[in-house]
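S.K.: based on what follows, work out the 3D shape:
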Amino acid sequence: MSECYGHKRELLYWWLLLLIILYNIFGGFFLALSYFGTDQSQVGRYISAKDTSTGRMGLLLNGLVKIPMQFSILLIGALLFTFFSLKPAPIYFNERSYQYLKETQPAQAQVFEAEHKLLQQDLSRQSTALLAKKEQGVVAPAVLSAYKETQQKVKALHGKVEGAINSTGYNAERTDTNYIFLYFVKNTLPVGMVGLLFAVIFLASWGSISAALNSLAASSVKDIHLLIKTAAITDKKELALSRLHTLLWGLFSIAVAMFATQMGSLIEAVNVLGSLFYGPILGTFLVAFYFKNIKGPHVFVAAILAEALVILIYNMDIVSFLWLNIVGAAGVILFSLLSVLIYRPKELNS
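M.R.: From the prediction side, this is the model:
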């Protein structure tokens, strides 16, 4: 009887795991569809190509390169977890925030450090024992169980330290997730490699930031400013307007970046922020492709309503952020169809 029950539990576990995987794949599909199909960075690549075949090839290569690049980013996280399982990890990776805690609450910090030291010793001993057993081809469930228990204690201690730091109100960042890689680079890599790595990061970020600001400025100038201002302007005036819009978008990006630091992992923050807006944009494109009879005013109102629905669902935390793309796209289509049924403007006689 117990064997049958255990078999059913295992079967249920694998079915739930499969559903979770499919759930995220489906939501991620719409996120990728929104990004590669409607994002200005991808559209810029397409319209700047010399012909249609070159543009398609560029988009295809960009999609193919995205897979190993994303895998490499996630692999770094897995490797860092393994590294700090074998080597002593700090009690908190944001050293400046923890230093502030030590200065304001020294007694509490000493208690944390004493517990952390014991846990790190246990973790190092257990991880070494696990590796030794693996090399011998021996299964050691007791050692593995003790290792998992120690990991839970380390996680619980980290939560206590994080809560104590957040209670001081010293830093707007609620976690130290984005400091793990920086701590590894600063304290492990040789000096020359650190400088080279930071130079590569700065060069890559400059290129992406420049492309983003230029595309945003071009869109706002062409699609908003020049449409509102009907009077013709000179090229010199348009260049000045473009520079002004670039400055404004730069300030806006700084504000968003300051907000994003409170969202935990930067990778997740980028996908969350994208999912808040990509869905209605994708829905607008889908309506344009497949519902030719729906006019612009209907789609505009539908996009606003769909965006409001996405933000409402995100604040209520009803579904995963990946599914916000589906909600936004489906919302635009649904609201567009309803608006056509509700409001049909009379056509003027020619």
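
S.K.: drop to CA atoms for contacts and neighbour counts, all remaining ones
M.R.: OK.

S.K.: what packs against the longest helix seen in the chain?
M.R.: Counting by DSSP state H, the longest helix found in the chain is helix 2-38. Counting contacts by 3 or more Cα pairs under 8 Å, 6 or more residues apart in numbering; DSSP states H and E, helix 2-38 packs against helix 40-47, helix 266-290, helix 324-342.

S.K.: quick one: contacts of stretch 110-120?
M.R.: Stretch 110-120 is contacted by residues 88-89, 91, 150, 153-154, 157, 161 when judged by Cα atoms under 8 Å, 6 or more residues apart in numbering.

S.K.: buried set for stretch 227-242?
M.R.: By 16 or more other Cα atoms under 10 Å, the buried positions in stretch 227-242 come out as 238, 241-242.

S.K.: is it possible to get CSV of those that adds distance to residue 297?
M.R.: CSV is the format used below for the buried residues of stretch 227-242 (distance: Cα to Cα, whole Å):
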residue, distance to residue 297
238, 28
241, 27
242, 27
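
S.K.: buried residues, the helix or strand harbouring residue 167. List them.
M.R.: Under the criterion of DSSP states H and E, residue 167 resides in helix 141-168. Within helix 141-168, the residues scored as buried using 16+ other Cα under 10 Å are 147, 150-151, 154, 157-158, 161-162, 164-166.

S.K.: for comparison, sequence B:
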Amino acid sequence: MSVIDYIVLVGTLLSIALYGMWRTRSSGGLNTYLKGDDTIRWGTIGLSVMATQASAITFLSTPGKAYDDGMGFVQNYFGMPFAIIFICIFFIPIYRRLNVYTSYEYLGQRFDTKTRILGAALFLVQRGLAAGITIYAPAIVVSSLLGWNLDLTIVLVGALVIVYTVSGGTKAVSITQRYQMGVIMLGMFIAFGMIIANLPEEVSFGTALSVAGAMDKLEVVNFSFDINERYTFWSGLLGGLFLSLSYFGTDQSQVQRYLAGNSASASRFGLLFNAVVKVPMQFFILFVGVMVFVFYLFVEPPVFFNQATLEAVAETEHADALLSLESEYKEVVERRSHAVRELAQAFQSNAVGSEELEARKALAVGLEQESLQIRERVKALIKGAGEDFEAKDSDYVFITFIVNYLPQGLIGLLVAVIFAAAMSSTASELNALGSTTMVDFYSKLKRTEHDDDHYVRVSRILTAAWGLLAVTFALYANLVENLIEAVNILGSIFYGGILGIFLVAFFIKSVRGTAVFTAAIVSQLAVIGMYFVLEISYLWYNLIGCALVMGLSFLLQHSLFRENRKEEGRV
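M.R.: Model prediction:
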């Protein structure tokens, strides 16, 4: 990157963080620190909720996912709008009426302390791990591509997030996320414009779409009933519904965002904003990845996008084999580029018959399959070169385009987009982890009462401690999957059980704490076991975990724990 890029990058990140610290220099009491104040309106809530979910992983991995597999990943979000409507109807009124700081306080009032602690503990484990991935994800990709020191990148980003999150609490997180989201969307629209501008002059946007469709990258909806397929309409609608219900309805990193509003209406409007905007936003980000794919049909792409890994493998005994594969790949993609140009010309002019068009399409698709086979052989070579070499490169696709084809200044802005997304999501996670630990563990288990100032200090200390743990985890993390899939898989394993506890609390009034606590433990262990044994789409575990908790808790309450009904209280 140039000096201008570094000025844009550092200036963007520091100005947002410093502004958030300045705006919240007087944090007020515990209520203000954990929930914010009346200045947080529905628009800020909506952007804050979106920024919490849209981490750097979204902007690094999603375009790469589309580059490899097309638009199908958007189906993951089909159930989200319905989940948000459900939350607005049932969850928000209860949280507001009980005036809770965390969603797990409600479990304590509805069931008992052990169930409240279980729900909070499951959140801390899942979100604590995710916070480390959220910091590690952009650091490993950006540092690898730009030659930065990985550990230093992790520490600097983590330290900046910790400072403004600890200083200002929920209000600082919400205010900074508003501007971070603005930078993120501006950067993505600029990147999209640059992709289109870098296409060959003779290729119009409409022709680019036709080429993408011919290469099977624009299939959005898959109605297959095969549960082994990772992304289908049904897994997205049902599994995505339960994932979103748990994430937006019970995950404190999201609940804390919309409880910051000054009214139930502000919370609802903020969430409904996401119901309307989130799916189109994910569609757009995936579409950016598809356009990167089309761009690289005309321009020779790397045989493997993680150049640092490729260079390291070239220093091993596999160097000759790698050189041979690179040469073979170069020859195939040159032929592919020629075939795609002829296909684009056919789309552009409409001067060829349907049979000729199909022949050109078949040739282009066949050469694309040849190039993919060579890429797979390269990945197998990298995997065999040593355990330290990561053989997946989809997370490097988008940022490789940014670094190689964007002008000075815009590179810094797009890297700032990635780190702004990391900071916004991590800030929400640390804020929620600190508040949950303080409210559901420290204040509940400590017998001595203290004033607000004491609890604010404890909240700050706990937030900083979680930040240090997240940074430590990031320093020792190793990625095994596409980043966005890794986070969604982690969430799906835990979210179903947590949601099941809450749905039992809302709708099965006969069930008491011991029954739902036991059911949640058994169900969580069962889901973890199934994940390692079954080969089904991970989204289904949200539905399975939720159904197991609800069904098992009802059966336990009316069998083994029938006598406990009179002994355990009801809220």
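
S.K.: tell me the most buried of the helices and strands packed on helix 2-38 of the first structure?
M.R.: Highest mean neighbour count among these (mean count of other Cα atoms under 10 Å): helix 324-342, with a mean of 22.

S.K.: relative to the whole chain's centre, how far out is that one?
M.R.: Here helix 324-342 of the first structure is found 25 Å from its chain centre; the criterion is Cα atoms, centre = their mean, to the nearest Å.

S.K.: list the helices and strands that helix packs on?
M.R.: Helix 324-342 of the first structure packs on helix 2-38, helix 266-290, helix 296-316, going by 3+ Cα pairs under 8 Å, 6+ apart.

S.K.: export the ones you listed to TSV and append columns for distance to residue 258 of the first structure.
M.R.: TSV is the format used below for those (distance: least, Cα to Cα, whole Å):
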stretch	distance to residue 258 of the first structure
helix 2-38	23
helix 266-290	11
helix 296-316	19
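
S.K.: nearest to residue 230 of the first structure among the ones you listed would be which one?
M.R.: helix 296-316 (19.9 Å; Cα to Cα).

S.K.: show me what the closest one is in contact with.
M.R.: With Cα under 8 Å, 6+ apart as the test, helix 296-316 of the first structure has contacts from 276-277, 280-281, 283-284, 287, 319, 321, 324, 327-329, 331-336, 339-340.

S.K.: so whichever helix or strand comes after the helix holding residue 167 of the first structure aligns onto which residues of the second structure?
M.R.: Counting by DSSP H and E, the next helix or strand C-terminal to helix 141-168 of the first structure is helix 180-188. Helix 180-188 of the first structure corresponds to residues 397-405 of the second structure when matched by TM-score structural alignment.

S.K.: give me the mean distance between the matching stretch and the first structure.
M.R.: Stretch 397-405 of the second structure, aligned to the first structure and superposed, deviates on average by 0.6 Å (mean Cα distance after the TM-score superposition for the first structure).

S.K.: ditto for stretch 325-340 of the second structure
M.R.: Counting by mean Cα distance after the TM-score superposition for the first structure, stretch 325-340 of the second structure comes out at 0.9 Å.

S.K.: please apply the same query to stretch 271-286 of the second structure.
M.R.: Stretch 271-286 of the second structure sits 1.5 Å off on average (mean Cα distance after the TM-score superposition for the first structure).

S.K.: distance between that stretch and the chain's centre?
M.R.: Per Cα atoms, centre = their mean, the centroid offset for stretch 271-286 of the second structure relative to its chain is 13 Å.
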